[in-house]
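> sharing a model that was predicted from the sequence below.
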Amino acid sequence: GHTAQDTIDGLRKLRSEGFSVGIQLMPGLPHETKESFQQTVMKTIELRPEFVRLYPTIVIEGTKLAEMYRSGRYTPLSLENAVDICAEAVSRFEEEGIHVIRIGLMSSPTLLQEGQVLAGPWHPSFGELVRARVYQNKIAQGLPKGLEGRRIQVRVNPKDLSLLRGHKNRGLRYLEGITGASVVSVDTDVSVEPNEIRVSLV
């Protein structure tokens, strides 16, 4: 194994030799909290890597973590919590000009074998879920107040339609959850700027 300081020293050594360096983070590790992972994100930003990968921790058969999970000593993140945590991290990194080049483990024949993934936020489109949540969080800041119980029509830039809807319309359900409104139609409008949304009552 290695310590956090070993990672920092290695990163600085590689950079001194002219290498571009990246950092891989695994939210949901044993004993980690949302707050401690946020601290890890801030420390990573201080180190200024050229890129970051985010791989939420999943429980794979035949590992020490699988033993901890079966004995009740480890509880993995739910899919929803992992999406929220990673979306916040992506926003922070990209605000600082740090590229996030991978979100979630790439699907493989091994991972897709029945019984291989025991628990945790594994999803073949995890990166898509996170990118959609980043977008949804951005537009949520500009939503009008007082929409509870109302029926609304939503218009977005054509480039943002898939981000708004999200995987299997999860994005629309998320929008309804934070506004209390019912989305009755979604339309595209080139006059709407990217990362913006227009809402009208129906």
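Perfect, I can see it now.
> from here on, just use CA atoms for contacts and neighbour counts.
Fine.
> so which residues of the protein form helices?
With DSSP state H, the ranges of helices along the chain come out as 4-16, 34-47, 64-70, 79-95, 109-112, 126-140, 161-165, 170-179.
> and the fifth one, how far from the chain's centre?
Which is helix 109-112. In terms of CA atoms, centre = their mean, to the nearest Å, the centre of helix 109-112 is set 22 Å apart from its chain centre.
> for the nearest residue to Thr75 once chain neighbours are set aside, give its distance to Gly104.
Nearest non-adjacent residue to Thr75, counting by CA to CA, 6 or more residues apart in numbering: Tyr69, 6.4 Å away. As for Tyr69, its distance to Gly104 is 20 Å (criterion: CA to CA, to the nearest Å).
> looking at these two, which is more packed in?
Neighbour count, other CA atoms under 10 Å: between Tyr69 and Gly104, Gly104 has more, with 25 against 18.
> isn't the more buried one right next to Leu129, touching?
No. Counting by CA atoms under 8 Å, Leu129 is not a contact partner of Gly104; they are 9.9 Å apart.
> list the contacts of the nearest residue to Val117 once chain neighbours are set aside.
In space, and not counting its chain neighbours, Val117 is closest to Ile60: 4.7 Å by CA to CA, 6+ apart. Residues in contact with Ile60 (CA atoms under 8 Å, 6 or more residues apart in numbering) are 66, 116-119.
> which of those lies closest to Ser36?
Closest to Ser36 out of the contacts of Ile60 is Ala119 (21.7 Å), distances taken as CA to CA.
> any idea how many residues pack against the nearest residue to Lys159 once chain neighbours are set aside?
Using CA to CA, 6+ apart and skipping residues adjacent in sequence, the residue nearest Lys159 is Pro194, 7.1 Å away. Pro194 has 15 neighbours, counted by other CA under 10 Å.
> tell me which residues touch Pro194, please.
Pro194 makes contacts with 156-157, 159-160, as judged by CA under 8 Å, 6+ apart.
> and with 10 Å instead?
If a contact means CA atoms under 10 Å, 6 or more residues apart in numbering, then Pro194 has 135, 139, 156-161 as its contacts.
> included below, for side-by-side comparison, is a second structure:
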Amino acid sequence: MLGVQTMLGLPGDTLEKSINTAKRLIELKPDMARIYPTLVIRDTALEQEYIGGKYIPLSLDEAVRWCSILVPMYENAGIKVIRVGLHAEELIRENEIVAGPVHPAFGALVYSKIWLDRITETIEKTSMHNKRKLIIHVAPSDVSLVTGQNRRNVDFLKENYRFSVVKVIGDQNSRNSFEMEFGISYLFTVILLVKGFQRTIILFRCIFRLTNKLLPLPARWRIRHVRVCGIFRDGA
């Protein structure tokens, strides 16, 4: 089995260079990949450059953003990413990190950012960002990543798209897929079904429920359940 390992943010590195490196490594068709942001370790030449102001490591947000772009590149190519950032036990054991984007749950931050990017991209494509309520249905194991650390993703969606309510519900069977439900009014709901990194499949299901509690309509209009469906594919 062939594995590759990359370090991001070395002296002279840029996001564009890291993307090009990933593309060349993908051409090798490795079985697995590890991605590590560069950290400044004690008693190294890089530490001296850092102390002398010649080297500035990536910030935590920068490192998360870079990795959130690179990880899907590998996974879309069928390459398993088995490690993103140092493991928490490695950080505790070494305890020699001087500077750099270190976090005990760095990998979780990256995958949480990937989820946020996928969700916001879908919202933008469907022009549903002016609705009041958003419910995201995912697998139970994905709830914490979609919600974000300290509800960061939820807060971002509220602040940037003006949703008054954002809920993440773990009621789906498949990981890495999600269903988005937009609350427009009491009479109209739109549900989007999105699966996989390579293709985005969006299922529109418009549900109208007319009952006595909502509108005083004629009896023949009451308790209706009408669905209008269409499937759109993107990124084939």
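Received, thanks. Quick caveat, the model's predicted, so the values are computed rather than measured.
> put the buried members of the contacts of Pro194 of the first structure into a ChimeraX selection.
Remark: buried members of the contacts of Pro194 of the first structure, expressed as a ChimeraX selection using 16 or more other CA atoms under 10 Å:
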select :135,139,156,157,158,160,161
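> ok, the contacts of Pro194 of the first structure vs Leu147 of the first structure, which is closest?
Scanning these for proximity to Leu147 of the first structure, where the rule is CA to CA, the winner is Ile139, at 14.7 Å.
> the closest one matches what in the second structure?
Matched by TM-score structural alignment, Ile139 of the first structure corresponds to Ile119 in the second structure.
> surely its match touches Leu193?
No. The pair Ile119 of the second structure / Leu193 is not scored as a contact, 11.0 Å apart, by CA atoms under 10 Å.
> which of the helices of the first structure sits closest to Asp189 of the first structure?
Asp189 of the first structure sits nearest to helix 161-165 of all the helices of the first structure, at 9.9 Å, using CA to CA.
> in that closest one, what's buried?
Buried residues in helix 161-165 of the first structure, defined by neighbour count with 16+ other CA under 10 Å: 161, 163-165.
> quick one: it aligns where in the second structure?
With TM-score structural alignment applied, helix 161-165 of the first structure matches the range 143-147 in the second structure.
> that stretch vs the first structure, average distance?
With mean CA distance after the TM-score superposition for the first structure, stretch 143-147 of the second structure departs from the first structure by a mean of 1.4 Å once superposed.
> report the distance from that stretch to the chain centre.
Centre-to-centre, stretch 143-147 of the second structure and its host chain are 9 Å apart (CA atoms, centre = their mean).
> and if you look at stretch 170-177 of the second structure?
On CA atoms, centre = their mean, the centre of stretch 170-177 of the second structure falls 14 Å from that of its chain.
> on that earlier part again, let me have the buried residues of helix 161-165 of the first structure in JSON lines, adding distance to Ala87 of the first structure as columns.
Formatted as JSON lines, the buried residues of helix 161-165 of the first structure follow (distance: CA to CA, whole Å):
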{"residue": "Leu161", "distance to Ala87 of the first structure": "18"}
{"residue": "Leu163", "distance to Ala87 of the first structure": "13"}
{"residue": "Leu164", "distance to Ala87 of the first structure": "14"}
{"residue": "Arg165", "distance to Ala87 of the first structure": "16"}
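> out of those, which one sits closest to Ile178 of the first structure?
Taking CA to CA as the measure, Ile178 of the first structure sits nearest to Leu164 out of the buried residues of helix 161-165 of the first structure, at 13.6 Å.
> which residues touch the closest one?
131-133, 135-136, 139, 154-157, 170-172, 174-175, 186, 195, 197.
> thinking again about what came up before, shared neighbours, Ile119 and Leu193 of the second structure?
136, 178-180.
> ranking those by neighbours, who comes first?
The member of those surrounded by the most neighbours (other CA under 10 Å) is Phe178, with 27 neighbours in all.
> that one against Leu116, yeah?
No. Phe178 of the second structure lies out of contact with Leu116 (CA under 10 Å); the separation is 11.7 Å.
> out of the shared contacts of Ile119 and Leu193 of the second structure, flag the one nearest to Gly3 of the second structure.
Nearest member of these to Gly3 of the second structure, counting by CA to CA, is Phe178, at 29.9 Å.
> who's in contact with Ile184 of the second structure?
Contacts for Ile184 of the second structure (CA under 10 Å, 6+ apart) come out as 128, 130-134, 190.
> how about the residues you listed in CSV, adding distance to Glu16 of the second structure and neighbour count?
Formatted as CSV, the contacts of Ile184 of the second structure follow (distance: CA to CA, whole Å; neighbours: other CA atoms under 10 Å):
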residue, distance to Glu16 of the second structure, neighbour count
Met128, 31, 17
Asn130, 33, 12
Lys131, 35, 16
Arg132, 37, 17
Lys133, 37, 19
Leu134, 34, 24
Val190, 37, 18
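> can you list the residues you listed in TSV and add distance to Pro57 of the second structure?
Shown next, in TSV, are the contacts of Ile184 of the second structure (distance: CA to CA, whole Å):
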residue	distance to Pro57 of the second structure
Met128	38
Asn130	38
Lys131	40
Arg132	40
Lys133	39
Leu134	37
Val190	44
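> between the residues you listed, which is nearest Pro37 of the second structure?
Leu134 (33.6 Å).
> quick check: that closest one touching Val168?
Yes. Using CA under 10 Å, Leu134 of the second structure is in contact with Val168, at 8.6 Å.
> list residues touching both of these two?
Common contacts of Leu134 of the second structure and Val168 (CA under 10 Å, 6+ apart): 154, 180.
> how close does Ala33 of the second structure sit to Glu49 of the second structure?
For Ala33 of the second structure relative to Glu49 of the second structure (CA to CA), the value is 28 Å.
> which one's more surrounded, those two?
Using other CA under 10 Å, the more surrounded residue of Ala33 of the second structure and Glu49 is Ala33, with 22 against 14.
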